[in-house]
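[1] okay, sequence plus prediction incoming.
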Amino acid sequence: MADVQQPQEGKFGRLYGELRAGKLSRREFTQRALALGVGLPVITFVANAARVSASGKPSRNGWAAIAQDGAAAPAVGVEGQTRGAGGELKLLLWQAVTQLVPHTLTGTKDFIASSLVFEPPLNYLEDGTLIPNLAAEVPTVENGLLAEDLTSVTVRLKEGVTWSDGTPLTSEDLVFTHQWINDPENASVSLEIWGIVESVEAVDELTAKFTFKAPAANWFEPITGTQFGLIIPAHALGTGTDAIAEFTNNPIGTGPFMVESFAPNDQVIYVANPSYREPNKPFFDRVNLKGGGDAASAARAVLQTGDWDYAWNLQVEPAILAQLEQGGQGKLIAVPGTSVERINVNFSDPNAEVDGQRSHKDSPHPFLSDLNVRKAMALAVDRATITEEFYGYGALPGKNILAGISSLESPNTTNEYNLDAANQLLDEAGWTRDGDRRSKDGVELRVVYATSINAVRQKTQAVVKEGLEELGFQVQLQQVDSGIYFDGSAGNEQNINHMYVDINMYTNGAGSPIPLSYMTGWYAGPEDRNIAQQSNAWSGQNYQRYRNPEFDALYEQVILETDVEASAQILIQMNDILINDVAVIPEVNRPNEVAAISNRLREENLMLGPGFEVVTWNIANWNTNEG
């Protein structure tokens, strides 16, 4: 059965001391810390902080950690293989894919699907260090591509890369990607992350210069990874919703696969890209990415029947997974990470219509605007029971929204479960009880609580509902098909972007070692531009309509901070604001990935990490143990 060790804190502390003292190399530190069960996000941040601390001055390359010693994407057994020799690769995502166009996606399952086709200039390794992909090399101050003052970065593309239709990749595609994201007609979800970029200039055919609005220690975030870093083709993608829809049916990318057919909320069929720059890759000639069903059935299809090669995000009770693994056709992998299953609070009124939309940012919620109500709700969530009974695999009861990276985990928070204290808070706040109901000034504590259809999530809902009803809340549970729930389409009123409910629940986590993109989820921005609303086609990343001037000020401060340790302290302050203000209720710091892989699939090349990249980021190198 898959197992996840818990770190041995004292030994890890001694390792950290040896690293700072120069007695261990970064690689030795990483290997020994992994042996202690420490997660890679923790190792990465601590190693970066040690480097800065030892030097006595900020890193010359901002927050970036550059992969050393020739580190690259894992590619075991690819020598001498033939493109397409592996036949069909079969992937199960019980949350079905709904969209493919980069910079319009909101669900992890859609990022997974798009990363078979599209690529970024840089990728994160599992320890958070940077490696080149479309770029010829990682920019640094030392190689002259990153400005010493962090006000610009120059990206040099690899030679000979083409789009799947044979058109060469050029610096104009980087220019276009920036322009496309900033065009309001496209309602891009990447606007805040790329918002640090003032301009992108094509220096020559393969060189682009990014100039930032201010010194940017996170200069790499817009051009790195499978969430925000994907490059789109200037010659093939137009502007606006019609162009996006057309491109979805025939996406053109630089990645190892092309889309043969796409049935939203069901299935994507890919074929090997004949124009892919490495002639012996990909090993598989087709990929069948199938959605729908449920997590337990997906696990069974890999572990027991052996009909499929990979099943993603197995949010299934540990006892059931252990039983399925006895089938002998595959194995479970559990990867610690930054993922947090949480309850999100809607700060707007989902039942009042303003300017043709509900949950309008200027329409306060009738009772969730009361901090004491939110505090009482947090006290009523039995996180220990939820974690122990429904998750396992190293999961921990949640208390922070920044979790899994020890240098960013706040020591100032708790996850207390106390119904007596919760009832007392409501009494003192004037919410009077009449039988099993509470009200104040004619307003009842009545919540609609939504999440995706999943057995673990429905059991979690039942535990939370029981706790809230003990306080006098009336709770209506709502379950939505995951393909709809995580589909960010502007016309989909059941998705997490619209948030037409009082509270909802899902998992998210830090997507980089310095998780600024993650924290945009609570940043309102100037004129509330980052709040999901009808005016931006619900593309703003702040789905909860949360507005806190102190949080926004800290976000605007941290994006300018170039010192790693100072940044960590600001991020902890931001976490504490969210927890103390009960903007969110963290339930479980769950493994980033609990997956099932078939016995034939080579595990080393999957490189399932803590959450900095989606699982398919290295699919060009996937192959079989026999291959």
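    Structure received.
[2] going forward, measure contacts and count neighbours with C-alpha atoms only.
    Noted.
[3] how far off centre is stretch 47-56?
    Computed by C-alpha atoms, centre = their mean, to the nearest Å, the separation of stretch 47-56 from the middle of its chain amounts to 27 Å.
[4] mind listing what's buried in it?
    The neighbour-count check on stretch 47-56 (16 or more other C-alpha atoms under 10 Å) flags Ala47, Asn48, Ala49, Ala50, Arg51, Val52, Ser53 as buried.
[5] so where do the helices sit in the stretch 201-350 of the chain?
    241-249, 295-303, 318-325 (DSSP state H, counting those that start in this stretch).
[6] deepest-packed of these, please.
    Ranked by mean neighbour count, the helices of the stretch 201-350 of the chain are led by helix 295-303 with a mean of 25 (mean count of other C-alpha atoms under 10 Å).
[7] Ala299 against Leu314, yeah?
    Yes: between Ala299 and Leu314 there is a contact under C-alpha atoms under 8 Å: 6.8 Å.
[8] what is in contact with the two at once?
    Ala595, Ala596 (C-alpha atoms under 8 Å, 6 or more residues apart in numbering).
[9] report the buried residues of stretch 344-363.
    Applying 16+ other C-alpha under 10 Å to stretch 344-363 flags 344-352, 357-361, 363 as buried.
[10] what about that stretch, distance to the chain center?
    26 Å.
[11] which residues are contacting that stretch?
    Contacts for stretch 344-363 (C-alpha under 8 Å, 6+ apart): 364-366, 368-369, 498-505, 531, 533-534, 544-546, 582-585.
[12] ok, Trp617 - contacts?
    By C-alpha under 8 Å, 6+ apart, the residues touching Trp617 are Ile112, Ser115, Leu116, Thr226.
[13] okay, one more to line up with it:
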Amino acid sequence: MKRRTALMGAVAAAALVPGMVMAEERERGSSGHLNVIYWQAVSTMNSYLSGGTKEMNAASVVWEPLARFDNEGELVAWLAEEIPTLDNGGVSEDLKTITWVLKEGLLWSDGTDVTAEDVVFTYEYCTHPEGGCSYRDRYAGIESVEAVDDRTILITFEDATPNPYIPFVGAGSPIIQRAQFQDCMGARAPECTDENFAPIGTGPYVVTDFRPNDVIQFEANENYRVANQPYFQTITWAGGGDATGAARAVFQTGEMDYAWNLQLAPEVIEQMEGGGMGTLLVDFGPLMERIELNFTDPSPDLPADERATMQHPHPILSDIRVREALSRAIDRELLTEIGYGPTGRPACNFIVAPPAMVSPNNDDCLVQDMDRANALLDEAGWERGSDGIRVKDGERLELLFQTSTNAVRQDFQALIQQWWREIGVEARLRNIDAGVFFGSDPGSPDTYIKFWADVQMYASLFEGTDPTPHLEQRRCGREPRPETQWQGQNINRYCNPEYDALWAELNREPDPERRQELVIALNDMFIQDYAHIPLVARGRVSAAANTVGGIILNVWDSEHWNQAEWYRIED
């Protein structure tokens, strides 16, 4: 189902109302105050220090990239004057360089000039050898980033790069101010509390107050480049609670104007929407709920700096037969029906969008196969004990299964626990507050990035329509580890040199059809290695009050990509 992908209908209808103020007539701040609720509270305003979507979305109203993706997945210039191409000379014939030119007159929110040196610094910040940049994959394969002059940036790649639109493109790769962060490089990055909580940006809003895992107060950026935007003067970005409460606050009580990520059972959403005060926003993109399998040993018996690191392979999940058995035991059709209804689709792939890059080779996962699961565990030497749980060499087949606190995820955990027990696997369930689970504190033992559990469940996505950087995340060396302050996107610590070599080929390949073939091949290698367990391709599901216009849901970039254009619909 693709229901109301934006409030375009409401906006169009409002435009016909007598006395309606048109966009060109609105003034900065004329819409007053906006209330946003993220039931997964934001832990930092520095999205480079967190892999969480909630942090990226919050930061995106302050920090901006050179270009980003619109709601159709098309690349559009943002801080750059135009998109560099072969035709306009911005991309070299050998595909090894791309030249970006900043728009003239750009200012940081503190009134100082934005220059090419800020772009160079952003690269240096995120690729510092002692740093823990969560989005370092965006800068893979770069030889150098240079400031040609105050507005011109030259990026040189190590090899021919057919898709040079990854670094500094999209909400995950924004430009940060050198002057503010120059003393926050490397290992010092997470220590710069003032900078990380109140970043200076070019976006439509500035942070006036930030309380980690609680609430953010924003105010319109008086130096924003569009003279009459943003239309809302202030924003309260509340965090905490649960998805049910967030939905109720928009649909029924009217306390909130926008609620993100309404991960609720379909019957709950339907009942909530009956309140009539809000509109449900749904669209499908690359978002996919899955179970990550830890390839390393998270045992608490290991020293803290050796838990879930590559030096200790997982004693159970290193066997592909066990990983496959866990996947075969799951009924994805039932999970989708119970958890998401028409806002979800059963998934068998790592890459679930765009359609041309979705593999047709793994659909056998759609059928639950307990016989095959049991046979695999028998073959692997796991024998059932007197309580039905399998044992091998005196060790029980027992796994710690963690996820964030959410009603749908806890329902999933209970069902999966039951199915795994039927094949002789004991799953100990643990759920963690979403603000902590998706948080950025390198000292916390409970983040999904640190992964001090055997298996864990969550969803993630990528920006734009090219999954190259998303696939790059699973390369050897991209795993979180102590020396990177536990940052990195190879969450399950997967390492396969053949995968790395195939990804390198993808990164060099100019032919679109061959690129599609390579994406599918990489997906199949990862999936058929049972490196993780896909469950449900999820639609992005949020809600907006009927009194707010200008919202265009975007599954390819930040959900707040056009925040400056949101406005209050007047009676």
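    Ah, there it is. Because the structure is a prediction, the values reported are computed rather than measured.
[14] let me know the outermost residue of structure 2.
    Distance from the C-alpha centroid of structure 2 peaks at Ser386, with 43.2 Å (C-alpha atoms, centre = their mean).
[15] report the separation between that one and Ala380 of structure 2.
    Note on Ser386 of structure 2: its distance to Ala380 of structure 2, by C-alpha to C-alpha, to the nearest Å, is 19 Å.
[16] okay but Phe367 of structure 1 is in contact with Arg446, surely?
    No: using C-alpha under 8 Å, Phe367 of structure 1 makes no contact with Arg446, being 9.1 Å away.
[17] who has more neighbours, the two?
    Counting neighbours by other C-alpha atoms under 10 Å for Phe367 of structure 1 and for Arg446 shows that Phe367 has the greater number, 22 against 18.
[18] could you check which residue of structure 2 pairs with that one?
    Aligned by TM-score structural alignment, Phe367 of structure 1 pairs with Ile316 of structure 2.
[19] Asp563 of structure 1 too?
    In structure 2, Asp563 of structure 1 lands on Asp511 (TM-score structural alignment).
[20] do Thr451 of structure 1 as well
    Aligned partner of Thr451 of structure 1 by TM-score structural alignment: Thr403.
[21] part of a strand, is its match?
    Yes: counting by DSSP: H, G, I helix; E, B strand; the rest coil, Thr403 of structure 2 is found in a strand.
[22] OK, contacts around it?
    Arg409, Arg430, Asn431, Ile432, Phe437, Tyr448, Gln456, Met457, Tyr458.
[23] now render these as CSV, adding distance to Asn163 of structure 2, secondary structure and neighbour count.
    Shown next, in CSV, are these (distance: C-alpha to C-alpha, whole Å; DSSP: H, G, I helix; E, B strand; the rest coil; neighbours: other C-alpha atoms under 10 Å):
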residue, distance to Asn163 of structure 2, secondary structure, neighbour count
Arg409, 36, helix, 21
Arg430, 40, strand, 15
Asn431, 39, strand, 18
Ile432, 38, strand, 16
Phe437, 33, helix, 25
Tyr448, 30, coil, 27
Gln456, 32, strand, 24
Met457, 31, strand, 22
Tyr458, 28, strand, 17
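[24] first-to-last residue distance for stretch 31-48 of structure 2?
    End-to-end distance (C-alpha to C-alpha), stretch 31-48 of structure 2: 31 Å.
[25] no wait, stretch 601-619 of structure 1
    End-to-end distance (C-alpha to C-alpha), stretch 601-619 of structure 1: 12 Å.
[26] ok, stretch 337-353 of structure 2 next?
    OK, stretch 337-353 of structure 2 end separation, C-alpha to C-alpha: 20 Å.
[27] buried ones in it?
    For stretch 337-353 of structure 2, by 16+ other C-alpha under 10 Å, it's 337-341, 343-353.
[28] measure the residue farthest from the centre of structure 2 to Gly424 of structure 2 for me?
    In terms of C-alpha to C-alpha, Ser386 of structure 2 sits 11 Å off from Gly424 of structure 2.
[29] repeat for Met256 of structure 2
    Taking C-alpha to C-alpha, one finds Met256 of structure 2 at 46 Å from Gly424 of structure 2.
[30] ok, Asp150 of structure 2 next?
    Counting by C-alpha to C-alpha, the gap from Asp150 of structure 2 to Gly424 of structure 2 is 64 Å.
[31] one more: Arg396 of structure 2?
    9 Å.
[32] what about those two, which has more around it?
    Taking other C-alpha under 10 Å, Arg396 of structure 2 and Gly424 do not tie; Gly424 has more neighbours (24 against 18).
[33] buried residues, the strand or helix carrying Val447 of structure 1. List them.
    Taking DSSP states H and E as the criterion, Val447 of structure 1 maps to strand 446-452. Neighbour counts over strand 446-452 of structure 1 (16+ other C-alpha under 10 Å) mark Arg446, Val447, Tyr449, Ala450, Thr451, Ser452 as buried.
[34] so what's the fourth one up against?
    With contact set as C-alpha under 8 Å, 6+ apart, Ala450 of structure 1 has these partners: Leu477, Gln478, Gln479, Val480, Val501, Ile503, Asn504, Met505.
[35] which parts of the stretch 451-571 of structure 2 are strands?
    Remark: strands assigned in the stretch 451-571 of structure 2 by DSSP state E, counting those that start in this stretch are 455-460, 532-545, 548-549, 567-568.
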